[in-house]
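> Here's a sequence, model it:
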Amino acid sequence: MRWPIRGRGYRGRQRRETRALASSEKSPGTVTETPLCLPRSGGIADVPAGFLLQPTYRVRDGVPVVQLYGRLEDGRPFLIEDDRFRPYLFIRAADADLLRGDPRAATAESDLRDLAGQALVRVVAPVPAAVPALRDRVARAGRPTYEGDVRFPYRFLIDAGLRAGIAIEGEGTARGGLVHFANPVLAPAEVHPALRIVSIDLETEPSASEIWSIALVGDGVDEVHLVGSGPVAGAIAHADERTLLAAAARRIREIDPDVITGWNVVDFDLRVFAQRCAALRVPLELGRVAGEMLFQQELGFTREARAVVPGRVVLDGLALVRDALRLDDYRLGAVAQELLSRGKRIASVADPAAEIARMYREDPAALVAYNREDARLVLDILEREGLVSLAVERSLLSGMPLDRVGASIASFDRLYLPELRKRGFAAPSVDPERKAELVQGGAVLDSVPGMFTDVAVFDFKSLYPSLIRTFQLDPLAHALARDASFAQRAQVSRSEPKASEDHRVGERRPEDLIVAPGGARFAREGAILPGVIERFMASRSAAKARGDRHADQAIKIMMNALFGVLGAASCRFFDPAIANAITGFGQEILHRTRDAFEAAGVPVIYGDTDSVFVRLGEGRGNPSAEAKRLRDHVQQEIAEHVRGAYRVVSHLELELEGIYERFFMPRVRSGRFGSKKRYAGWRGGQLEVVGLESVRRDWPAVARRLQRGLLERAPVRARGGRRGAPRRARVRQARAQRIARSVHGRSAAARAGRA
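Next up is the predicted model:
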């Protein structure tokens, strides 16, 4: 199966960035005089372009060689090798003596500074493995290092200004099924390749101690390899397991997929494949060049397992679905039934493992059909939801490989470090000993319990990115504000101060600073993230206009991840003052929004982070027209407050998310007050439930159905209706909650007894 990819329009902008990167710092001993990423005069329209799949490196005769695997737009796989680049890190110039005499370190002058304004020197290492040792030696002396933890191939791409789409200027040589480029000139490019993908599925003995069959389904292939003594319809039979494993590995190399996928393919199919090959001493090479398959585990919160195959990418269908969709059950059969309206071929049997064993012994043709369908289901799910296309768009946007687009901190580095370099700064290395600190959340307003009609929901579009853009909330801007000389370095023009209108600050604010509600200060100019977000928003608007939902979603994910990255202790730019400034401004804006609505004569019955729920009430004519009028009025009020209090232009956009014809806000259990993050509403005749038991997966299905049924039947007093209806609805809802809790308690006790 080929997956079409549409490239993004980065070429012109990134070509300019490339030239800036090439000239931003000139230090000897790092890169040869030949630029890595500078197109020849006259442009690069006539040179090959491709999509980058896997950046890695090898050390050959003591020399590190960057290796970039990918697929050209004309369909040929390629391998770029560059042996000119050297690994490096930065240390303070005052600490240069710490590495003097170390044969692994070649120190060179640098024009860069750290975020505190200290001059830096570049330390060049002979091989990537030497960088951690040099970094640790400096750390043991109690001194900081800078960018000493950036992975070597990513360092190459960052310095060259490259993401996933690249133009390759240089002579290519066909060898071993790949087009090889040695030390070419590279540049950013739009790409339009079609990736080749294959789904693999194994059927095994119940303990996975023997593989019985392997299905391969995808681009130009639809086959099942089976251990059997005679021919079987729809299968390629092999005399024993050793022959099966060797044949399947050979077929994968012949098919030459860019992407290998499956359901739980890393932790089951590929891992069992590798274990059985090792047990039977069958060489396992699935890559585009010689090399074994490696298994890794991400160090982040998810601890997600990865399989690394030379020249290819492994995308686990289960992980892609978990990341994108909220479902009750993530087993392949359940997901397929939910999304495709068809499930596994033996979905109804009580013991699938026993049935698979029976089919292998008694009906191998049925096993072959079952195996093939499981592999096909994965492809159909990914295609229906566009999950591979979404991963591609995220890769084009961030520059991360397809199997690491979910690594938000590394993605942030890929975007931020080049911009920081162009401004003359290097970033600190991550402090592995740094502990997480408290970051406050968004504001949650007290709710008003009851049944209501015509409740309008307003929310701020991309609130946290919009706050970053409006108030210059950025690591560099924060660092510049701390430095007495920041105005000169950031070229900030000063003017006469005026009294602050923000009662929370309570002091006169210098005109060249923006002071957040919590006291954190930010320079008015020099910030990086506002410009990045502005470009993202423009790209997202263009994606929406052309109907490109995958690009739209990729940009949304990237923007929404910015706050989480800045609030993570494992991020090199972590500073609770910055993260709390974002949420602090968010809290202030939410309270101001509530006040503006209520000043306009409409009550706010609930609010959470970026949303407010407003009761339009009776006698106001057309609810939709009234809601739009209120939105325009309140947005104007917020813009005037931001401009008056902080002297900045507001980029906050208040949207009318919708209007509930009926809306129910329950009380807290055994209390008089309204609950939070729990409500139900009817919109367009459809019931929407948030946070209540009927949508909680940890409650039994019977309790969820009961509550939902009562909610669907709950009456409400319409205009001129009976006044007793709201009370009866509340009584029914309270009774439903008591019954649901009782059922949940009995189910939990039963589960505990079985355990």
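> Going by C-alpha atoms from here, please, whenever you check contacts or count neighbours.
Fine.
> quick one: the residue lying closest to Glu511 once chain neighbours are set aside from Ala334, how far?
Excluding the flanking residues, the one nearest Glu511 by CA to CA, 6 or more residues apart in numbering is Pro497, at 4.9 Å. Separation of Pro497 from Ala334 (CA to CA, to the nearest Å) stands at 63 Å.
> Likewise for Asp46?
48 Å.
> can you map out the helices along the stretch 451-600 of the chain?
Along the stretch 451-600 of the chain, counting by DSSP state H, counting those that start in this stretch, helices occupy 463-471, 475-482, 486-490, 529-545, 549-566, 576-599.
> So for Gly220, which of those sits nearest?
Nearest to Gly220 among the helices of the stretch 451-600 of the chain is helix 549-566 (25.3 Å), distances taken as CA to CA.
> now the closest one against helix 475-482, angle please.
Here the directions of helix 549-566 and helix 475-482 differ by 40 degrees (axes from the mean of the first three to the mean of the last three CA atoms, to 10 degrees).
> Here is a second sequence; please produce its structure as well for comparison:
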Amino acid sequence: MQRAAAKLCILGIDYFMREDKPVVRIWGKTDKGESIVVFDSGFVPYFYIEAEITPELKREVENIEIGGQKILRIEEVEKKIYGKPTKLLKVYVQKAADVSKFRDAVKDRKDVKEEYEYSISFYKRYLIDKGLIPVEWIEVRGEKKQEEIDADTVIEADEIKRIEKEGYPELRVLAFDIECIEEDDKIIAISVMDNSGYKKVLTHGKGKKTRNIEVLKGEKEMIERFADIVRKRDPDIIVGYNTDRYDFIKLTEKADKHRTKFILSRDGSEIVFKRRGRISSAYIAGRLHLDIYDFIEHILGSTLSSEILTLDMVSKELLGKGKEKMTWEDIEKAWKKRDLKKIAKYCLKDSELALELSKYIIPQVFELSRVVGQTPFDVARMTYSQLVEWLLIRRAFEENEIIPNTPKYDEIERRRKAPPYTGGYVQLPKPGIHKKIALFDFQSLYPSITITHNISPETLNCKCCEGNPKAKVPGEEHHFCLKKKGFIPKIIEELIKKRNELKEKMKHVKRDTPYYKSLYNRQYAVKILTNSSYGYYAYPGSRWYSRVCAQSIAAWGRYYIKRVMEMAEKEGVDVIYGDTDSLFIIMRNKEHAKRFLSRVNKSLPGVMELEFRDMYKTGIFVPSKTGTAAKKKYALLDYKGNIVVRGFEKVRRDWAGIAKKTQEKVIEIILKEGSPEKAVKIVKETIKKLREGKIKKQDLIIYTQLTKELGEYEAISPHVAVAKKLIESGRNIRTGSTIRYVITSGEGSISFRAEPAEFAGDYDPEYYIRNQVVPAALRVLSAFGYTEKDILEDKKKFSLEGFFRR
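So this is what the prediction gives:
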């Protein structure tokens, strides 16, 4: 037996069966830059039973037999259920698949009250129980193995321990992309690029081979060659854009059609598609597959101004460059002409963008993985609520708390159908232009309320604080304990403390260093989890769901924003708008704003804190269609000339570019020049250009995403009609696809006249004037008395006098 030891950074984890027993595999990279896999056969699956524990119950549970399998052993343990110490039976079984079987065998017993922790994946359970954190370092000792695995080292471990080590090893990252055409839905090219400078485009049929283009006999040979390149380049991470829902599905389907093995893994296994709600994730054993689109859709998208989350738009925002410009028609023409260089350039650019985006995305995924304690593969595909839940699950284990069960379908539906509770307080803004506006907002309002008022399911309506006015929720009949710290408030407080520590460290580190970037990504990961905690209480699928907790947090939020408004009014300053956690107040200058801020913060309890964001020279708050000011619809001009816009078409994805650009110009002219007349003139000039056919097609395209299957749409809206046309032409359209279309001239409904952007030959100017440009402009100009008739017919003049508030 050859002994071995290694220090490695954990990149992934799974398990396999050996002699009918589960063996955990830890995939990683050593401090010497070598690939490694560690086997651990010493972990046993289990679940808990809550019951009146008697010798008879223990004996009968121990004797249950299913398909020749018996329970390994049981233990009597004490854990907390929502903070209350409770005796439980811990039931150990041989295989992970046995957990649900033996749970089913005991759940209907009259003496069994509940079963717990039977639905947690075995490998996730292992990470939690062993205290191991992905993308952190461990030291292993054990027997060196000779296995048919594509790794530099294989160790059967008998000792695994965490070690302190900053950063992570240098990793090989490979990006890829595929191109298809409508003819037989054929894959015509696969591009590959890695962070060592390797680049290659694979295609098939006729054509000359060049340095970067390799021409194979057919589609089958091209797929096999791609798999061969991946195995030879031996990446630690494989990245792409929308690879879960498109590229890997297409490659796997084609490999099956050609009856060829499609092996990218390090253990010789094929891709496994793990079901996650309505979509699946492509898992490759031994290599971390990150679909950049998944992470952007679930997490990063809310921070982007990009209106659609295509590779082109996201790359333009994050990288400052986009895709090569080619339409579907251009690709098909190039393929028919065998213009392989043109196809290769287009396809390779997609891999290049994915690779460059990965430099931005991977560090963020890694830091979230460290905070949550689950693998980058899983974390990159989680929603905000799922991230919070897995953090709570790990912390529950550490606090000896039982993890509540995932709610059943009927319970989730019941929660979804519950009537909405009152959310944040909104004082509608006074329409028109205002000057000298100070913007304040509460720092992490809902998390800080959760901590300050100890809002957690197990602290609700405690006996010890009954009747204490300080514990009571404003306007509600319930209260929360002031004496015993709640499970979730404790975790949120730890997160806020951790983020403050990281931000303090950042102050003493040079901004352009790798360490600064690491600290930034870590604090951002903590921020994501902190700010998602309130939504988790109200998430119908939550294990720690509590409608009372969610509505109590909202009630405290309304209380505090009203309280600050009252303080402002007592000072004689004008509150022009308040919404949930933000306040817009007229202040003389920054010093005045900061003095007010100091007085407010001295009056706030616990960790509550109001922040002063900035002073703005002017701001527009516009009316809604009902005549009252619209919620969250404003534009601000700061003293440096920068414009901040919220709620207008400029930041929405369902309007054509011409509408957004026109509205943007209207806002700019009114804020900077104070001239609604000039703004109207700009709108009229745009209308004239539309009627003369002088607007580029690119500015007429409307983008709408398919949010469900086509058959589920009751009304045939323009984007649904276009999606059907694309499918009829052989295009691969599915839920999540972004539909690009133009409204053309002619007869019939708008939906009938909607055409795919690449096929539209003309446009209907009157549609764009009356349904896009004029409505977008009036979102702003209506605040100054303008109507559609004034813009389309002329000739009304207005002054800003009376619209300015000082």
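> ok, the residue nearest to Glu511 of structure 1 touching Ile514?
No - distance between Pro497 of structure 1 and Ile514: 11.7 Å, which falls outside the contact criterion (CA atoms under 8 Å).
> who has more neighbours, those two?
Ile514 (24 against 12; other CA atoms under 10 Å).
> ok, now how distant is that one from Ala477 of structure 1?
Taking CA to CA, one finds Ile514 of structure 1 at 10 Å from Ala477 of structure 1.
> which neighbours do those two share?
Common contacts of Ile514 of structure 1 and Ala477 (CA atoms under 8 Å, 6 or more residues apart in numbering): Phe522, Ala523, Arg524.
> got a list of what the aligned residue in structure 2 for the first one touches?
Matched by TM-score structural alignment, Phe522 of structure 1 corresponds to Phe480 in structure 2. In this structure, Phe480 of structure 2 makes contact with His453, Asn454, Ile455, Ser456, Thr459, Leu460, Asn461, Cys462, Cys465, Ala471, Lys472, Val473, judged by CA under 8 Å, 6+ apart.
> Try it again at 10 Å.
Neighbouring residues of Phe480 of structure 2 by CA atoms under 10 Å, 6 or more residues apart in numbering: 453-466, 468, 470-473, 486, 549, 552.
> Now, of those, which are buried?
Among the contacts of Phe480 of structure 2, the ones that count as buried by 16 or more other CA atoms under 10 Å are 453-462, 465, 471-473, 486, 549, 552.
> show me where the stretch 301-450 of structure 1 has helices.
Ranges of helices in the stretch 301-450 of structure 1, per DSSP H, counting those that start in this stretch, are 317-324, 332-340, 352-362, 364-385, 387-398, 408-422.
> What residues sit buried inside the first one?
I take that to be helix 317-324 of structure 1. Under the neighbour-count criterion of 16+ other CA under 10 Å, helix 317-324 of structure 1 has Gly317, Leu318, Ala319, Leu320, Val321 buried.
> Same list (the helices of the stretch 301-450 of structure 1) but as TSV, adding distance to Leu53 of structure 1.
Formatted as TSV, the helices of the stretch 301-450 of structure 1 follow (distance: least, CA to CA, whole Å):
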stretch	distance to Leu53 of structure 1
helix 317-324	17
helix 332-340	27
helix 352-362	36
helix 364-385	18
helix 387-398	9
helix 408-422	15
